[in-house]
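Participant: mind looking at a prediction? Sequence and model below.
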Amino acid sequence: MLSTTIVMGAALATAPAEEVTSVPVPERPAGQGGGDMSAETGANEPLRTDIDASSPGGDEAGGPDEHVRTDTSGTDVPKSMADQPSAKRPLRERFELFPYGWIRTDATWYSAPREGYSNISLAGARIGGGVNVGPVTAFVTIEAAQAKGPQLFDAFVAWAAAPRLRLRVGQFKAPFGLRFNAPDLVDELPRAPLSLLAATPGRQVGLEVAYDFWRWAEVTAAVFSGIGQNREANNTKIAFAGKVQLSPLAGLRRAPKLILVASVFAYHKTNGFTPTVTTAFGFDFFHGLPSSGASRRFTAGGGLFWRFLSARGEFFYTYDSRERDTDGDPFTPGDPLPQLIGAGGYAQLGAVVTGQEKDPATLLPRLASRRVRDSAVELSARFERFRVGARDLAGNGVTTASAGLNWVLLQHLRVFAAVNWQRLETAVPEIPRGTSWGVTGGLAGFFLGRAGRGD
């Protein structure tokens, strides 16, 4: 008997672990033990660029991101489940409800030779959520801080149809530019680049197809209504969008992360308007004009991210056909007018002075935990130039410079402030010399989780 026991013990000691038992040992549930909870729930995981697009979840601009595990809500499934093919897992393990939301308040102090003001405003508030069922994600958000009342922002269904192939249908942010991948709320400075706001097509209703060429490239093509969100169709035309995103250094583990982007958005407007361009101080430096006919938006740029440093920039070009209505019928051609053309771009630098790494997917520093002692402080600066006009219009241009501080106090709370300077080419009565400056800042908080996901 003793010899038999010795033989069995030796066999167990020398056998591989997977041969000892066929039952996998489950991971320790999040929050148990004496360690920090965020370290167990994946909030501090390094950037994942090799995640298969067929995994549950997924949208860069409205819901969970397929490529990057950036969820800070602590609701991710354990790795032992996530590594299993979704088709083989029980339905209760593939079904996930997730809430989403954020709120932001802004404060502005502005000075000009004949004008000045101070103001506190609610810059934005969104609430919504979604559900993952295997490879399918449904997502809805409502914008609550609009002068015209609450509005539907995102409402779509996304399907990871095959490895690296994704489909999406509904109302969502059109694929355009580098910052398309990050939430609207997120920027190192209190305001997004002015040229981006002037060129972006915003939310649209349509169908999108995206394909990942492993870690190296992503190609997106979409067809939309072209009239924007929550609007009744006033024409029979459609819009086309295309985007190519490259990561040429993806195969080098220690190299910086380089992202290159080129996008186009083309549509036909009937009885429409060109965008109104608003400066960081809250006044319009160019008002929208009646516009009918072809409209195009182009952008090209990229970003370089290495440890705590980041640099990114984009160039934008807009083209809007215009015509004068001669018969009172907006659906018949009118007399053509000179095209309205806008061009410009921005360059932006950032450095996380407390040492945390910069996440290219969320544009936020990666925190080590949910504790205040691990908060991140980032310094950033931006230079921007944009001009828009036509041969029969005076036109206008703006040059801006900003420098500010972005303090990520917690994974769900940010405080930011910046000093802004701007100069208008065409002086207005309130700003005779066209030059003004001011201070902007604010407080932004994600709640209900999903702080690192796009919207």
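Facilitator: Received it, and whenever you're ready, just let me know what you need. Numbering: from 1, shown residues only.

Participant: going by C-alpha atoms from here, please, whenever you check contacts or count neighbours.
Facilitator: Noted.

Participant: tell me where the stretch 101-250 of the chain has strands.
Facilitator: Counting by DSSP state E, counting those that start in this stretch, the stretch 101-250 of the chain has strands at residues 116-133, 136-143, 151-162, 165-173, 203-213, 217-224, 239-246.

Participant: make a markdown table out of those and add mean neighbour count and distance to L424.
Facilitator: Below are the strands of the stretch 101-250 of the chain laid out as a markdown table (neighbours: other C-alpha atoms under 10 Å; distance: least, C-alpha to C-alpha, whole Å):
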| stretch | mean neighbour count | distance to L424 |
| --- | --- | --- |
| strand 116-133 | 17 | 16 |
| strand 136-143 | 22 | 31 |
| strand 151-162 | 21 | 32 |
| strand 165-173 | 22 | 30 |
| strand 203-213 | 20 | 29 |
| strand 217-224 | 19 | 34 |
| strand 239-246 | 20 | 32 |
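
Participant: against that first model, consider the following:
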Amino acid sequence: MNRPLTLAALVLLSASGARAQGPLITPTLVGEVDYRIHADDIEGHDGFTLARLRMGARGQPVPWLVAVGTAEWAQEKPALLDAYIDLLVITGVRLSIGYAKTPLFPAGRDQSIETLPIPELPLVTQAFWARRDLGLEAQWTPASLPLEGWLRLGNGSGSPLGNDNASPSVDARLDVHHGGARLGAGVHVEDAFDRPGIGGRLPQNFLFYRPPPVSGYRTVTEAHGRLDAGPVRVDVQAAAAWEHRSRDTDGNPATPRESLPTMSSQGLGVEASWVVRGKPREGNQWPQALAGVGSEGIPSGSLEVAARMERLWLGRGAEDVQPGGATGGALSFRWWVTGFLGVGVAGYVNHYDTPPVEEPTREWTYLALLRTTVSIH
């Protein structure tokens, strides 16, 4: 009789200990529904759009291991977003292996996309960021120094299934932070083989500049800065890239390829946001409401306005390539109703350096959207 009682006591103690530690598995649900108005049907149809539906989970069976898996369902076919494992076995170092975001560009890497002050990624991030890749990453956050560093070795193909050639890619980033200020820079290097070049993409994912393919080394550098001053946050980012090109002239992979002129591209953007009501942004979360606000059961939430200006120079320096680019601006007003619900309106205006192939006479374009966001992590 003593043995069953002892086992029962151990089970109860284990269960109470697990509850004290918190849930081992945390679900992830991000949904965003838009009503959009476009400048032309070629860039997108007016009406309601399911912008995002991401579902997944984060599991931590032991303190030193975290497993994350997330998929995007707001597409014709489900797409894998995150599939990686974090190992926290060394103080100040996080090792990660799997399919995950690459380190460069804080707007893309450090924040969940639904928490941005202006919906969707900036033009500069859209153009130059490698997004996700399969690889091994080390993140260094020393407790005694105001530094944060990342080093990643990946495939460079962007595919969760494997590489498209035998060469790896390397990403490195180093940030310095003090108080409400953060400065940093990063570099991405890959040996591409007939991969798409750096193009221009609008917030609704319309590709307005299509560069030729890249075969050879591609180097992307970026620098970024952030200043938090009470309810105001200012972000600045700049990027430059050099893409080598070549082509096969005889169909024989054993013979050398013909070299083509190198392309270069640059981008610059600045964004300012102001939390008119609510707590200032902390880290990479959206603003939270002040304690005790709200009446008649309706949350007052927090209110935030934001503005952005950007410039892209794409496909420069190669005589056989038509250069492109854009100058753009955006405004947004967002009501963060609760910690998991947000509503916002945003407008974007862009001027093309070179009209898109699909719209040979268009120089200006715009997009207006009304967005509802649900985010549960």
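Facilitator: Perfect, thanks for sending it. Please read all numbers here as calculations on a predicted model, not as lab measurements.

Participant: circling back to that earlier point, would you turn the strands of the stretch 101-250 of the first structure into JSON lines with distance to G397 of the first structure?
Facilitator: Conversion of the strands of the stretch 101-250 of the first structure to JSON lines gives the following (distance: least, C-alpha to C-alpha, whole Å):
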{"stretch": "strand 116-133", "distance to G397 of the first structure": "21"}
{"stretch": "strand 136-143", "distance to G397 of the first structure": "31"}
{"stretch": "strand 151-162", "distance to G397 of the first structure": "30"}
{"stretch": "strand 165-173", "distance to G397 of the first structure": "27"}
{"stretch": "strand 203-213", "distance to G397 of the first structure": "26"}
{"stretch": "strand 217-224", "distance to G397 of the first structure": "30"}
{"stretch": "strand 239-246", "distance to G397 of the first structure": "27"}
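
Participant: which one of these lies closest to T14 of the first structure?
Facilitator: When these are ranked by distance to T14 of the first structure, counting by C-alpha to C-alpha, first place goes to strand 151-162 at 41.1 Å.

Participant: next, the angle strand 136-143 makes with the closest one.
Facilitator: Our comparison of strand 151-162 of the first structure with strand 136-143, counting by axes from the mean of the first three to the mean of the last three C-alpha atoms, to 10 degrees, yields an angle of 160 degrees.

Participant: report the aligned residue range of the second structure for strand 151-162 of the first structure.
Facilitator: Strand 151-162 of the first structure lines up with residues 79-90 of the second structure when matched by TM-score structural alignment.

Participant: ok, residues contacting that stretch?
Facilitator: For stretch 79-90 of the second structure, the surrounding residues in contact (C-alpha atoms under 8 Å, 6 or more residues apart in numbering) are 63-73, 94-101, 132, 160.

Participant: swap in 6 Å and give it another go.
Facilitator: 64-72, 94-100 (C-alpha atoms under 6 Å, 6 or more residues apart in numbering).

Participant: and if you look at stretch 113-132 of the second structure?
Facilitator: Contacts of stretch 113-132 of the second structure with the rest of the structure, by C-alpha under 6 Å, 6+ apart, involve 100-102, 158, 198-200, 203, 267, 286, 332.

Participant: which part of the first structure matches it?
Facilitator: Mapped onto the first structure using TM-score structural alignment, stretch 113-132 of the second structure spans residues 184-203.

Participant: next, the buried residues of stretch 32-46 of the second structure.
Facilitator: Of the residues in stretch 32-46 of the second structure, 32-39, 43-44, 46 count as buried by neighbour count, 16 or more other C-alpha atoms under 10 Å.

Participant: quick one: end-to-end distance for it.
Facilitator: 16 Å (C-alpha to C-alpha, to the nearest Å).

Participant: run the chain-centre distance for it.
Facilitator: For stretch 32-46 of the second structure, the distance from its own C-alpha centre to the chain's C-alpha centre is 22 Å (C-alpha atoms, centre = their mean, to the nearest Å).

Participant: ok, now stretch 242-252 of the first structure?
Facilitator: 17 Å.

Participant: quick one on the thing from earlier: now the two most distant members of the buried residues of stretch 32-46 of the second structure.
Facilitator: E32 and A39 (21.5 Å).

Participant: okay, which residue is most central for the second structure?
Facilitator: Residue closest to the average C-alpha location in the second structure (C-alpha atoms, centre = their mean): G108, at 2.3 Å.

Participant: how close does that one get to K101 of the second structure?
Facilitator: Using C-alpha to C-alpha, we find G108 of the second structure at a distance of 8 Å from K101 of the second structure.

Participant: then R226 of the second structure?
Facilitator: According to C-alpha to C-alpha, R226 of the second structure and K101 of the second structure sit 20 Å apart.

Participant: and the strands in the stretch 201-350 of the second structure?
Facilitator: Along the stretch 201-350 of the second structure, counting by DSSP E, counting those that start in this stretch, strands occupy 207-209, 214-229, 232-247, 258-277, 302-316, 324-336, 341-352.

Participant: export those to TSV and tack on mean neighbour count?
Facilitator: Output for the strands of the stretch 201-350 of the second structure, formatted as TSV (neighbours: other C-alpha atoms under 10 Å):
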stretch	mean neighbour count
strand 207-209	21
strand 214-229	20
strand 232-247	20
strand 258-277	20
strand 302-316	22
strand 324-336	22
strand 341-352	19
